[in-house]
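>>> Sequence and predicted model, in that order:
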Amino acid sequence: MAAAAAVVTGTATTAAAQPLYPIPDPDPFYAAPPDLERAEPGDILGVRPMPPIMAFPDTAVTMVKFRSTNSAGSPIAATTTVLTPRGHRPDGPLLSYQHIINGLGSKCAVSRVLYTSDPNLQVREAVALNAVLARGWSIALPDHLGPTFAYGAAKLGGLITLDGIRAVRKVGELTLAASPVAMLGYSGGGMATSWAAALAPKYAPELPIVGAAEGGVPMNLVKMTEGLGYQRHPVFGLALAAAIGLEREYPKQLPVSEYMNPLGLLLRDQIANGCTNEILAAGAGRSVLDLANSTTLVGSPEARAVVEENSLELFDGTPKMPIFEWHAPVDALIPTDSIDNTMHRYCAAGVTVQAELFPSPDHLTTAVLGIPSAVNWIDARFRGEPAPTNC
């Protein structure tokens, strides 16, 4: 549902309403330094060791702050958390894992969730990540929504992912300077992963990325917005969160708050710092018509351009690395034809693509079914085996 950015509707009756940004994290480590503009993408802005995490035994934890770039091309400070297993060898494999983040506030950051009892991390993610750590790989977990938690801004996630990889390879004590790198992510994490793969040839061509595994990726936010339309939906909260997040990243092109009615502003304020459960509860069963001032969506060229800019199916760049892609044949949350179209375009451009279907009852089950195959595919890339293709 990641792009009901077109919640902008009708004529504005609340023209004074401005984007609502998240409360800044109280930890000063997350803050941008005053000389940020002097740093280059991927430059280290801060490093600190972190306490052990119960879910990952025998693993050292390091947080790295680095300079990245937002959707407008301006410098931002971003963070990533590196897990280093006891069995790590200098210059051993590095996996950048883009976690699923359905959130608008700092408490939703992966670097924060790692130290909570979040069931998604402890049950689903920890099992997969511990299997990776057991192989001796280091894992980077970027906070890929950026400092304003611009949920829905898919291209931003790709930029932060690449700069996070750049940064951790520069931290001497992590001994990753010559490490081969792979990327993995599903759903929202798959958005960041797939965009990083597509942007890498021009944005970070120096990175030795051996492959990217991406699953359940929302690859066309225009289709998702049009598919949602005016109907009520049980997970409409995610669409509302995407509208709020995209407004934070594109406040002039997509002034969502100006076009919300009082209920819309109330719900916006309610979830502005919320994570998955709060967002889903607030938006359950609602629709665009409940929150906006008109019965018709505005055909704003500027608003549509934002949604198109974050739709990978419409992006003309292609990866140079091998791609492993998986999804369910039918997925109630995402248009799978957009995935198929994008993979066909990659194949036509000469990209080595292995695309797999995993019949599944729902979106998240597909993640669980596909991750073992994705990890084994990445392992083969780290071993230098030629990537298979079913283009």
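Cool, the structure landed.

>>> Please make it C-alpha for all contacts and neighbour counts, starting now.
Noted.

>>> Can you show me the strands along the stretch 51-200 of the chain?
59-69, 75-85, 94-98, 138-142, 181-186 (DSSP state E, counting those that start in this stretch).

>>> List the neighbours of the second one that are in contact with it.
Just to be clear, that refers to strand 75-85. 30-33, 36-37, 41, 45, 58-70, 111, 133-134, 136-144, 146-147, 160, 164, 168, 174 (CA atoms under 8 Å, 6 or more residues apart in numbering).

>>> Any chance of a ChimeraX selection covering the buried ones in those?
In ChimeraX, a selection of the buried entries from those looks like this (16 or more other CA atoms under 10 Å):
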select :30,31,32,36,41,45,58,59,60,61,62,63,64,65,66,67,68,69,70,111,133,136,137,138,139,140,141,142,143,144,146,147,160,164,168,174
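
>>> hold the first one in mind and look at this next one:
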Amino acid sequence: MHTIAMRPLATAVATALAISAAPVSAAVAAPPAPSTAGSDDSFYTYDGGRPLSSFAPGAVLKTRTLPYHVVGIPTPVRAIQLLYRTTDAQGRPSAGVTSVVRSPGGDGRKAVSYQSAYDSLNPADGPSRAIAGDVTLGGLIPNAESLVLVPLLLQGYDVVIPDTQGQNANFAAGPEYGTNTLDSIRAASRSPETGMNTGTRFGLIGYSGGAIATHWASVLAPGYAPEVNRRLVGFAEGGLLVAPAHNLKYVSGSLVWAGVIPMALIGAARAYDIDLKPYMSGYGLKVYKRLERGSIINVLGQYPGLTWKKLAKPQYADPNSVPGFVEAVNKLNLGSAPTPTIPGFIAQGNGGVLEGTLSNLPGIGTGDGVMVAGDVRTLARQYCGDGNKSIKYRQYGLLSHAGAAVPWAPLAMDWLNDRFAGRTPPSDCGRIPAGNSLAPEKPASSF
């Protein structure tokens, strides 16, 4: 019954990912000019008299209620948007934005935090901007994902949709995704307008870029937000980024996903104030400048055959010869992060050869076209070994990144429904095949 009821969710997620995964062009082309939609919206700026650092993480700084927009068209659904205090990738106080939609049949006791796969280096592409009515090319994914709300709201769940990448849109900076998500839950629980409180239970769900936020929130919660962790029923995710250094090798030279390489480099460098430009070739600098405000829409299928070597100067052909690269990817490696204490459902496709990614790389193996299946298996096994036996793992051997979202979505929501109902979480511990080493990257030897 749940599976049938949640088919609209599967369709919504699959639609959004199909939009993101469709090759836009076979040639390297300049993307549209970065959008400035919403750039003059004062709601996003903290302008209070007290220092931002004087507020506790999750403190509500501003509140507004507006119509929920889809591709710029207002709907009868109302969204409550909160500006709240959070923490960036370097531990500094920052301001984040989240959107809350109340269920007409809900009572404030259960909610789902939905992490969007908007994957952009442009703050204008965030879900809150799309909800507020701004229309951008990179905002197509949050607009498509708006369909996700319908089945969730009908089941009595309030829905919280954080701008997980922060107001600088630091793509791929997982720890920042995690703190933004956790502080969004804190803010939603503290705002009288949302109908939720510190007793509201939450489930976490997200695919692809949304899985990055979902997973980092689950691993950071025990230490960063223990009072939130106690209210989390579990996390459900698919298409997870585990060890970025592996992914950059895996997508190198691919037909569809190679353009993610510069996007991830820009996002990680921006999050940690690392200057990678001195190591880049003339061509690499052009790509860097072109994509500083680009989105996933601007890269898929548009950089076929792109590699790290094409972006870097010859003496830096090995990415591990760049100190900033090693520093960043090790901070983003989930293999070195804490083990979550809540139940998890982790799904992963393994049919990436269909999207023009090499089928098998030494030490990397196979994946869904952009995410490495062996990394995800190792992470799930690691959690089982660390004592979290409530891990369900599903691998779709013939499905690519976009394709795996279709069977994952209804199973993920069914799984979360069971967690809210208090049913014993299923476990695949002891049945998950071996994967890759998730050891930190080491700097290349100097010559």
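Okay, I see it. Since we're looking at a predicted model, the values are computed, not measured.

>>> Switch the strands of the stretch 51-200 of structure 1 over to a markdown table; also include distance to Asn273 of structure 1.
Shown next, in a markdown table, are the strands of the stretch 51-200 of structure 1 (distance: least, CA to CA, whole Å):
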| stretch | distance to Asn273 of structure 1 |
| --- | --- |
| strand 59-69 | 21 |
| strand 75-85 | 18 |
| strand 94-98 | 20 |
| strand 138-142 | 19 |
| strand 181-186 | 23 |
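
>>> To Val306 of structure 1, which of the ones you listed lies closest?
Val306 of structure 1 lies closest to strand 59-69 among the strands of the stretch 51-200 of structure 1, at 16.7 Å (CA to CA).

>>> angle of the closest one against strand 75-85?
160 degrees (axes from the mean of the first three to the mean of the last three CA atoms, to 10 degrees).

>>> What span of structure 2 is strand 59-69 of structure 1 aligned with?
Using TM-score structural alignment, strand 59-69 of structure 1 lines up with residues 77-87 of structure 2.

>>> after superposition, how close is the matching stretch to structure 1?
By mean CA distance after the TM-score superposition for structure 1, the fitted stretch 77-87 of structure 2 averages 1.1 Å away from its aligned residues in structure 1.

>>> Counterpart of Thr81 of structure 1 over in structure 2?
That one, Thr81 of structure 1, aligns with Ser99 by TM-score structural alignment.

>>> count of residues packed around that match?
Neighbours of Ser99 of structure 2 under the rule other CA atoms under 10 Å: 28.

>>> any idea how far it is from Thr36 of structure 2?
When distance is defined by CA to CA, to the nearest Å, Ser99 of structure 2 is 20 Å away from Thr36 of structure 2.

>>> Same check on Ala95 of structure 2?
Applying CA to CA to Ala95 of structure 2 and Thr36 of structure 2 gives a distance of 19 Å.

>>> cool, and Ile4 of structure 2?
40 Å.

>>> What of Arg290 of structure 2?
16 Å.

>>> Between those two, which has more neighbouring residues?
Using other CA under 10 Å, the more surrounded residue of Arg290 of structure 2 and Thr36 is Arg290, with 18 against 14.

>>> residue in structure 1 matching the more buried one?
Applying TM-score structural alignment, one finds that Arg290 of structure 2 aligns to Gln270 in structure 1.

>>> chain center to the match of strand 59-69 of structure 1, what's the gap?
18 Å (CA atoms, centre = their mean, to the nearest Å).

>>> now do stretch 257-268 of structure 1
Using CA atoms, centre = their mean, the offset of stretch 257-268 of structure 1 from its chain centre is 25 Å.

>>> Which positions within it qualify as buried?
Ser257, Glu258, Tyr259, Met260, Asn261, Gly264, Leu265, Leu267, Arg268.

>>> do stretch 335-345 of structure 2 as well
Gly335, Pro338, Thr339, Pro340, Thr341, Ile342, Pro343, Gly344, Phe345.

>>> In strands, which of those residues fall?
Within the buried residues of stretch 335-345 of structure 2, residues falling in strands by DSSP state E are Gly344, Phe345.

>>> a markdown table please, covering the buried residues of stretch 335-345 of structure 2 and showing distance to Gly139 of structure 2.
A markdown table is the format used below for these (distance: CA to CA, whole Å):
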| residue | distance to Gly139 of structure 2 |
| --- | --- |
| Gly335 | 31 |
| Pro338 | 32 |
| Thr339 | 33 |
| Pro340 | 31 |
| Thr341 | 33 |
| Ile342 | 32 |
| Pro343 | 31 |
| Gly344 | 29 |
| Phe345 | 27 |
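
>>> between the buried residues of stretch 335-345 of structure 2, which is nearest Ser146 of structure 2?
For the buried residues of stretch 335-345 of structure 2, the nearest to Ser146 of structure 2 is Phe345 (22.5 Å; CA to CA).

>>> Report the contact partners of the closest one.
Gly234, Phe235, Ala236, Glu237, Ile391, Lys392, Tyr393, Arg394, Ala412, Trp415.

>>> mind running it again at 10 Å?
Neighbouring residues of Phe345 of structure 2 by CA atoms under 10 Å, 6 or more residues apart in numbering: 205, 234-238, 380, 390-394, 408, 411-413, 415-416, 425-428.

>>> same question, Glu214 of structure 1
98, 183-195, 197, 323-327, 355, 367, 370-371, 374.

>>> Just say helix, strand or coil for the counterpart of it in structure 2.
Aligned by TM-score structural alignment, Glu214 of structure 1 pairs with Glu237 of structure 2. Of the three states, Glu237 of structure 2 takes strand under DSSP: H, G, I helix; E, B strand; the rest coil.

>>> Mind jotting down where the helices sit in the stretch 101-250 of structure 1?
Assigned by DSSP state H, counting those that start in this stretch, the stretch 101-250 of structure 1 shows helices spanning 110-113, 119, 126-133, 154-168, 188-203, 221-228, 236-249.

>>> quick one: the match of Thr81 of structure 1 from Asn298 of structure 2, how far?
26 Å.

>>> Ok, Val287 of structure 2 next?
Val287 of structure 2 is 11 Å from Asn298 of structure 2, by CA to CA.

>>> got it, and Pro123 of structure 2?
Shown here: Pro123 of structure 2 relative to Asn298 of structure 2, a distance of 15 Å by CA to CA.

>>> Ok, Lys289 of structure 2 next?
Applying CA to CA to Lys289 of structure 2 and Asn298 of structure 2 gives a distance of 13 Å.
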